[in-house]
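*Asks:* Using only what follows, build the 3D model:
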Amino acid sequence: MQHSEKKVRQGTSRMRALRKVNIRTPRFLLLRQICKYEVPLFSSSGPTPSPSPIPEGYLESSAILPSHIKHAIIQRIRPQKPEDVISTYVRTIYPWFPIISVPRLRSRLPPTWDEAPIEFTLLCLSVFLLSTIPPSSLDDDESPSEFKSLYLCTKSWISLIEGLGVNSSEIVQAKTLVTLFEVAHGFYPAAYVSIGATIRAADALEIHPGEDTSSPNSSCDEAKQEEDASIWCGILILDRYITIESGPHPSLSRSRTLPLHKSPKPHLCPTHAENQDRTTPIYRMSRLFEASSLLDRVHTVLHNPTAEHAFNMEEVMLVVGTLNTLQTILIGETEGGKQVYSGGLGICNTGILLALENGMKVLPIDSESSNCNSLAVTYMNTHLSTVFNTIEPFVLGVQTIDFDLLPPFITYLVYNAAAIVTQRLWMETDSEEGLRRLKILREFLKMVGTRWLGCERYLKLLNEDTTPRILKAIEQV
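*Replies:* From the prediction side, this is the model:
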């Protein structure tokens, strides 16, 4: 008994001594034991065990070399051949976003993947990614689909190649197509981040069309100048389009448009020149560029107004008038029944819709504001009818959508039109016709959502702003 009491007293004394040590001695000096891990962080004998399988094409830390990255990309693209990817681009992207010159692309065509440079393989991968049809059901983060996995791998390889210091026109084109993929499928804020990196990559190459027109070699490579112009056109179009969905902040490239306008018109905007072939890629890109320029002006007027209210209203009306003129020209250049495939027309109509929506919110405090509000309401009804009549034949089955020719730029227009019709139904104005139109607009988004997943994002946003009463009424129409 005495022996046990003695042990207790000894233990108590030790605890008191330790408390004194802990009070007087810094804690880190007491941590003398070496840390041991059951599994090493890095092992040269083999890959670290993982709870989930490593996807094909995954690069280990020992494989961060251009040749290894290229091999991983090729494994993703196969069994497609280089000429197959080019054919896919010509069929599914070139008709509405001709950022890559087909003759120049074919001139770089290697016989096999093994002989292709890493820049070419990455560009082909971006084409392959953008032309891939998404799955019918959305995946989750725990089990991503092959579609999502392909996208994530492409982003990873772009980052690795960028980190290795590789940059070229093909790399910038690949970045632009991946950004377009993110826009089309509603991958935000990824698209917002990517466009900034793409602009910087283009800046790093100093791709400014027409700057060296005095050099003796400039006249010998007109195709290269046109390709550089197309690259910048594509970047600016996406930047302005992304800005519309990203709040009041100005587009990243807004301050860069002045040097571009100083470029030779035959390369950047040949639409004003006489005897122009409207089927050329630079002409189609120029029309997209013109529409996006006016869209950016609408964004500037709405979100960065001056202190003069009357001047702001006059500026809005001037921009809308210019947009209406361009709309008339684009309709005249588009075959009947194919207006839905005109990306420039879609962007142009988006600018008109946003400007008219803002005009409807102007408080009629004086004669000028009352006139602005009245005109906006009148033209909005006409404009909504134009959008509705463009898509109705496809929803009713009168016409079939050719998804290879359909640009994703029309989706935001249809979403905004549906949102405005929904707001009107809240006030129970024009209910029967409004419900019919809203159903058609929503059905179009569902149809196009099988190709561009951004439509599903828009439908979710519409559902958040649609009351159960309206949803039930839509089903009964």
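
*Asks:* can we go C-alpha only for contacts and neighbour counts from here?
*Replies:* Will do.

*Asks:* Tell me how far the closest residue to E211 other than its chain neighbours lies from W113.
*Replies:* Distances taken as CA to CA, 6 or more residues apart in numbering put S263 closest to E211, at 6.9 Å, once the chain neighbours are dropped. Noted for S263: a distance of 37 Å to W113, by CA to CA, to the nearest Å.

*Asks:* the more surrounded of the two?
*Replies:* Neighbour totals were compared for S263 and W113, and W113 leads with 21 against 18 (other CA atoms under 10 Å).

*Asks:* Quick check: that one touching I74?
*Replies:* Yes: look at W113 against I74 with CA atoms under 8 Å: they come within range, at 6.8 Å.

*Asks:* Common neighbours of the two, please.
*Replies:* Common contacts of W113 and I74 (CA atoms under 8 Å, 6 or more residues apart in numbering): T121.

*Asks:* Which of the helices or strands spans P135?
*Replies:* Using DSSP states H and E, P135 falls within no helix or strand.

*Asks:* How many neighbouring residues does it have?
*Replies:* Using other CA under 10 Å, P135 has 14 other residues around it.

*Asks:* Which other helices and strands does the longest helix anywhere in the chain contact?
*Replies:* With DSSP state H applied, the helix covering the greatest number of residues in the chain is identified as helix 367-395. In terms of contacts (3 or more CA pairs under 8 Å, 6 or more residues apart in numbering; DSSP states H and E), helix 367-395 is packed against helix 309-333, helix 343-360, helix 409-426, helix 431-448.

*Asks:* I99 is nearest to which of those?
*Replies:* Comparison of the helices and strands packed on helix 367-395 against I99 by CA to CA identifies helix 343-360 as nearest, at 13.4 Å.

*Asks:* Please give the structure of this sequence too, so both can be compared:
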Amino acid sequence: MSTSNESPSPRPRAVANHSTLGVLALRWSCATCRQSKRRCDKIYPKCTLCVQKNTPCNYPGRRKREKLKNRIKAILPKHDVRQLSFPSATSSFIAESFLDPEVFSKARLKVVNADVEVTDDITELVGSVLDIQATSAKFFKSVHMWMPIISKPHFCANLLNRLTYKRAELFLLVLSMKLSYTRVKTWNTPLYETVKLFQFKIEASGVLSTLVLQASILISLYELGHGIYPAAYLSVGSCARYATALGIEKSILSSSAAQGQWIEEEECRRMWWAILVLDRYLNLSNPKRHLITTDAGLESYLPVDDEVWESGVLNPDRIYTLATANSYHLGLFARFAQAAHLLSQVLHHVSEESNETAQLRRTIFALVNVSNIEASMRRLEYCSQSAVCYAGILALDYSSFSKGMCISDSGQKLSSESAIISQATLDMALTLIHGDSDQLCDVASPFLVHLLYKVASMHLRIAHKSQTRGDREKVEILRKSMKLVGSRWLCTSTYLSLLEKQEILLVME
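*Replies:* Predicted coordinates for the structure are as follows:
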């Protein structure tokens, strides 16, 4: 307690607190005393002379000191994490979520995608709502036939909403759709350059979105189909990383079968299977190269039937895993996923130089037979999964074929498996030549080109040994069909160039 005999406490001196202000902890005279050149007793907030003369008393650095105090107060740690006041989501938030996801989760933070600026040239390329609908309609009638990773009903139903809240991501997807189905004479088009730059801009902004991943897969298909390497190989790897960042690789491990969210779940599942297919397809040319993605297990869920996918109405009884897939109603994309699973085994056998391939061959041919039945039932001319499966068997045959072991003593016959593949591929080639090639090429996938090349390469060797007219004619049929597909996929010119080089090498042997 204070008494009347106690003197009043002196006013505080103008000395900054060392623990908070560091180098600003100095003694100073007020501005008025310094200007009058008189001795200041430095009493804070007003010195004695200024009080006596009733003049303003200002100390130098006072505003800076107050600002610094407020900044320090704002960043001082508090004991309760739940009471932390965090800034709005920025690119630093995304970095934090990657560098220490545990702390990021405990702090109850959430990354919100940034609004990416859409330039006038992008807007002009995309066009109006009617233009977007026209672009998507062409896409769903072409590339979507063999790579159905986008839900048509979902895309149409959410178009206006995405124009408002996900404009940049939607525009990238629309331009990628256009890129994937457009026929070009050279791969390095202004559209391709614009899409790649826009993709980089969105990814650099820290946006993580399924729309961006769908667009990236379509860009990878464009690069693969037009022989743009190493871009195609690197883009597929980038898709795998991006999908993992979104957690999409987990989509094949569970199925909620909930009507309200199954389309989004199914889109994620289809995207991951598409990445698995592309990763394995790219390694068919070099089976000993490491895969970017891990193999799917038998408990992995397959895509739903394509008819269900197109309708947007789920039948919970039609959901299968790799282990339970014994139905004729799986759908072509589910068969494609099965083909990816078998391709994994093919690549392992080839890289390990295993000779125990009989069972694997039978399994692949069984899948091809079922796929062909479904394709004929649904009147689809070309099954991408059949082409990939055939290419897988040829990869198993390649080591022995390169040594001439697939050719009989007469030099005119292939092994039984290769003979079946050869005839099926020749039938495809003749259908292309005698049918409406423009219409057929619109729905033909680039996977078909690889198969045509591999079979042509086999018959080129046979023709060189047999010197018969029939074998030469087969090579020319395959070449002609490849040139027709070349109007759609520019990678064909590279394959034809390789055939010419093989022919020169055979002559030189």
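
*Asks:* Please report the distance of the nearest residue to V455 of the second structure once chain neighbours are set aside from R472 of the second structure.
*Replies:* Closest residue in space to V455 of the second structure, ignoring its immediate chain neighbours: S422 at 6.1 Å, by CA to CA, 6+ apart. To R472 of the second structure, S422 of the second structure is 14 Å away according to CA to CA.

*Asks:* With neighbour numbers in mind, choose between the two.
*Replies:* S422 (23 against 18).

*Asks:* looking at it, that one is touching Y453, isn't it?
*Replies:* No: using CA under 8 Å, S422 of the second structure makes no contact with Y453, being 11.1 Å away.

*Asks:* Show me the helices in the stretch 151-300 of the first structure, by range?
*Replies:* Under the criterion DSSP state H, counting those that start in this stretch, the stretch 151-300 of the first structure contains helices at 169-184, 190-205, 222-244, 257-261, 265-268, 281-303.

*Asks:* Might you report the residue contacts of K70 of the first structure?
*Replies:* Counted by CA under 8 Å, 6+ apart, K70 of the first structure has contacts P117, I118, T121, L122.

*Asks:* just to revisit the earlier point, go through the helices and strands packed on helix 367-395 of the first structure and name the closest to V395 of the first structure.
*Replies:* By CA to CA (comparing all of these), the closest turns out to be helix 431-448, at 5.9 Å.

*Asks:* name the element the aligned partner of Y495 of the second structure in the first structure belongs to?
*Replies:* Using TM-score structural alignment, the equivalent of Y495 of the second structure in the first structure is Y458. Here Y458 of the first structure, judged by DSSP H and E, is contained in helix 454-464.

*Asks:* By how much does that helix deviate from the second structure on average?
*Replies:* Compared with the second structure after fitting, helix 454-464 of the first structure deviates on average by 1.1 Å (mean CA distance after the TM-score superposition for the first structure).

*Asks:* residues in contact with that helix?
*Replies:* With CA under 8 Å, 6+ apart, helix 454-464 of the first structure has contacts from 183-187, 411-412, 415, 418-419, 442, 445-446, 448-449.

*Asks:* Can you list the buried residues in the helix or strand following that helix?
*Replies:* Using DSSP H and E, the helix or strand that follows helix 454-464 of the first structure in sequence is helix 468-476. Buried residues in helix 468-476 of the first structure, counted by 16 or more other CA atoms under 10 Å: I470, I474.

*Asks:* Any chance you could list what contacts helix 468-476 of the first structure?
*Replies:* Here helix 468-476 of the first structure makes contact (CA under 8 Å, 6+ apart) with L425, L435, R436, L438, K439.

*Asks:* For the residue nearest in space to the middle of the first structure, which non-adjacent residue is closest in space?
*Replies:* Residue closest to the mean C-alpha point of the first structure, counted by CA atoms, centre = their mean, is V183 at 2.2 Å. Leaving out its chain neighbours, the residue that sits closest to V183 of the first structure by CA to CA, 6+ apart is A191, at 5.8 Å.

*Asks:* neighbours around that neighbour, how many?
*Replies:* Per other CA under 10 Å, the neighbour tally for A191 of the first structure reads 23.

*Asks:* what's near enough to touch it?
*Replies:* The contact partners of A191 of the first structure, taken as CA under 8 Å, 6+ apart, are T179, L180, E182, V183, I242.

*Asks:* And the last one, what's its match in the second structure?
*Replies:* Under the alignment (TM-score structural alignment), I242 of the first structure pairs with L282 in the second structure.

*Asks:* Give me the distance between that match and S128 of the second structure.
*Replies:* In terms of CA to CA, L282 of the second structure sits 37 Å off from S128 of the second structure.

*Asks:* who's more crowded, these two?
*Replies:* Neighbour count, other CA under 10 Å: between L282 of the second structure and S128, L282 has more, with 17 against 11.

*Asks:* The more buried one and Y233 touch, don't they?
*Replies:* Yes: counting by CA under 8 Å, L282 of the second structure does reach Y233; the two are 7.1 Å apart.

*Asks:* Point out the most buried one among the helices of the stretch 151-300 of the first structure.
*Replies:* Greatest average neighbour count among those goes to helix 169-184 (a mean of 25), per mean count of other CA atoms under 10 Å.

*Asks:* with the second structure superposed, average distance for that one?
*Replies:* Looks like 0.7 Å for helix 169-184 of the first structure (mean CA distance after the TM-score superposition for the first structure).

*Asks:* what range in the second structure does that helix sit on?
*Replies:* Under TM-score structural alignment, the match for helix 169-184 of the first structure is residues 210-225.

*Asks:* All set now, cheers.
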